[in-house]
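S.K.: Provided below are the primary sequence and the corresponding predicted coordinates.
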Amino acid sequence: MDSRQLYYFVTLAEIGNFTHAAKQLHIAQPALSIAIKKLENSLELDLFHRNDRKISLTPEGETLLPHAQRVLQQINDAKVAMAELKGLEKGEVRLGVPSMLGSYFFPEILMGFKSRYPNLKLTMVEAGTQSIRSMLINGELDLGVIINDDVPASLEAEHLLRSQMVAVVSKSHPLGTHRTIDFETFFAQELVMFKKGYFHREFIDHVCEQYQLIPHISFETNLLPMILNIVRRDFAITALLEMVTEHEAGVKAIPFAQPVFLDIAIAWRKDGYLSRADRAFKEYVKKCCP
């Protein structure tokens, strides 16, 4: 078994079709079939169920897949580390950030970091906390900003900041005169929320479960500007990090009567390799946090 065979195996497992996998690998389909057959013969196991159009992993293939993915990720980590030693890499940081933080907290940090390290490439992906965790574990991201709660065992995390979750209403909303709002009153309103998978939604679902409340969700979207516009026009209210309301006109933040604070952390794979660029960015972000 060699790394090329493992790479072919993982690609075929993910795509599920010899023709399409061969096209992505830029090799002929017969060459892919032969490579997979050689791998199966060396293991003396069938890794795929084959039919005319679609293939699927056998139980043996399911067992091999996570090991193969881990080996390929480690090989890639080693290449990055060796390239750095030779001075061949300018460096890249692949960062996953939730929508609210990506819009209001990280732009200045990213620009400041880029000014200090102009030769480094920054790639920022906005996604929900669950997606960021998965992408970190799968090696699609180097660093990710997540809620520091129930962090998977395969990830390391360091505290960045603590922020309050508040109810957000329009300036003209009847609740706008309230100094605080209880959960019962909040969840009795028409709500606009992020879809499942975002920490904003995880908070909502957790509170509903804890207090046995049923939310009246009228709108679901992962577009923060749309959420704010819906609130401004009094179609619904929402809950966001307080830092969002500090930069937005036409909305008002109302703390919950039972205050809610979120611990936000920066995370990375426990067994992964953090490049010089990743380490420099992590330390820079930590210094910028209050």
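M.R.: Great, that's in hand.

S.K.: drop to CA atoms for contacts and neighbour counts, all remaining ones
M.R.: OK.

S.K.: Test my guess that Lys195 contacts Leu224.
M.R.: No - counting by CA atoms under 8 Å, Lys195 sits too far from Leu224 to count as a contact (11.2 Å).

S.K.: ok, second structure coming up, stack it against the first:
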Amino acid sequence: MDLSSAHSYRLDWITSFVAVARHGGFSAAAKALYRSQPRVSSHVGELEHVIGARLFDRSVQPVALTPEGRALLPHAEEIIARLGVFADVAGGADGVLRGEVRIGMYPSAAAYAYPPLVRALRRRAPTVRTTLAEGPALSLESGLSDGEIDLALRPVLPLVRDDRLTYRRLWSEPLVAVVPHGHPLAGRGPVTLARLAAFPLVTMGEPAEGAPRQFETNLAFAEAGVRPEIAFETTQPQTLAALVRGGLGVGFTNALAMTTANCEGVELLPVAERHIRRHVAVWWRADRPESPLLPLVRDVIAGLPAPRLAEVADPYDPYDPYDPYGTADAVA
């Protein structure tokens, strides 16, 4: 396309088209864009008129992309992404980076890492802002894939299905068992996975469409050759502690999660199989033009002190479960 014909396509038409596709409807897109629904509908209609094809099937609810819409969407998203880079570069023309980075984190990582991240950025780049989106691991993956967030603090497991995502490892941490006071395992030191499997378990996990996704806890038991009864799954450490405290099962989760929960009435036990660990990384999409803000924020995240969790894993054992990955290279 030459420059003389580019004026036929207005940016607000393309923005409204992408918003309707991302949010699944005209009303949701209007709310996200702070525009009226008739205006968003008008933008999409004008774009369809210029292109000469319907982009959405409006006979179904929620509206669905037509084949033409599906073909056009990646290019429209690319335009929006490049405009973001344009704005960041323009804002940094005087040598000062400006902009906003959307970061997704799962709850215990957010409680641990987000406050020091904000403080560190205020010192290093006070004109760079961040917004936090908390969610479980699978939703963070979809957020990155859909462009709703720019970076994510997420475990390496379960493995992502989007090969456009890449990561830089940050830290690893042990898994711990969580038992109520007075439980037969309480006060007995490290517990084996086979012994844990004798009790109904409460684990960290989340439902997924299609084939189940493998979390560290699932793989730990599979590697040990035991099949426990999973009584409850939750994405919230506080809920896991409450279920254990209520006598509904024995908890099994990562150590950092339990530092953010109310552990009154429960006891944390180290797991004998110490090689079973959670590895945490910062993730991003590698297939898009990258704003100069993202490497900056990634470096600040990688420079944060890693959690020291020896006292959570086993207060009576000099073994230090912290195993930093430091500045490991990105892994596709």
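M.R.: Noted; the coordinates are in hand. Please read all numbers here as calculations on a predicted model, not as lab measurements.

S.K.: Could I get the full set of helices for the stretch 201-332 of structure 2?
M.R.: Assigned by DSSP state H, counting those that start in this stretch, the stretch 201-332 of structure 2 shows helices spanning 216-224, 237-245, 255-259, 293-302, 310-313.

S.K.: Report all helices and strands that the longest one contacts.
M.R.: Helix 293-302 of structure 2 is packed against strand 99-105, helix 107-124, with contacts defined by 3 or more CA pairs under 8 Å, 6 or more residues apart in numbering; DSSP states H and E.

S.K.: What range does stretch 144-155 of structure 2 cover in structure 1?
M.R.: Using TM-score structural alignment, stretch 144-155 of structure 2 corresponds to residues 136-147 of structure 1.

S.K.: Endpoint to endpoint, that stretch covers what distance?
M.R.: In stretch 136-147 of structure 1, first residue to last residue: 14 Å (CA to CA, to the nearest Å).

S.K.: now the residue sitting nearest the centre point of structure 2: how far from Ser291 of structure 2?
M.R.: Residue closest to the mean C-alpha point of structure 2, counted by CA atoms, centre = their mean, is Leu140 at 2.7 Å. Here the criterion is CA to CA. By it, Leu140 of structure 2 lies 20 Å from Ser291 of structure 2.

S.K.: pretty sure Met124 of structure 1 is in a strand, no?
M.R.: Yes - counting by DSSP: H, G, I helix; E, B strand; the rest coil, Met124 of structure 1 is found in a strand.

S.K.: Roughly how far does the counterpart of it in structure 2 sit from Ser59 of structure 2?
M.R.: The equivalent of Met124 of structure 1 in structure 2 is Leu132 (alignment by TM-score structural alignment). Separation of Leu132 of structure 2 from Ser59 of structure 2 (CA to CA) stands at 36 Å.

S.K.: between the two, which one's more packed in?
M.R.: Ranked by neighbour count (other CA atoms under 10 Å), Leu132 of structure 2 and Ser59 place Leu132 first, with 15 against 8.

S.K.: Pull up the aligned stretch in structure 1 for stretch 81-89 of structure 2.
M.R.: With TM-score structural alignment as the criterion, stretch 81-89 of structure 2 aligns to 73-81.

S.K.: Now do the buried residues in that stretch.
M.R.: Gln73, Gln74, Asp77, Val80, Ala81 (16 or more other CA atoms under 10 Å).

S.K.: mind listing what's buried in stretch 210-222 of structure 1?
M.R.: For stretch 210-222 of structure 1, by 16+ other CA under 10 Å, it's Pro215, Ile217, Phe219, Asn222.

S.K.: quick one: which of those residues sit in strands?
M.R.: Ile217, Phe219 (DSSP state E).

S.K.: ranges for the helices of the stretch 51-200 of structure 1?
M.R.: So, for the stretch 51-200 of structure 1 - with DSSP H, counting those that start in this stretch - the helices run 59-86, 99-104, 106-116, 129-137, 183-187, 199-211.

S.K.: Average separation of the longest one from the aligned part of structure 2, please.
M.R.: Average distance, helix 59-86 of structure 1 versus aligned residues of structure 2 after superposition (mean CA distance after the TM-score superposition for structure 1): 2.3 Å.

S.K.: Equivalent analysis for the fourth one, please.
M.R.: Superposed on structure 2, helix 129-137 of structure 1 shows a mean distance of 1.7 Å to its aligned residues (mean CA distance after the TM-score superposition for structure 1).

S.K.: The fifth one now?
M.R.: Average distance between helix 183-187 of structure 1 and its aligned residues in structure 2, after superposition and using mean CA distance after the TM-score superposition for structure 1, equals 3.0 Å.
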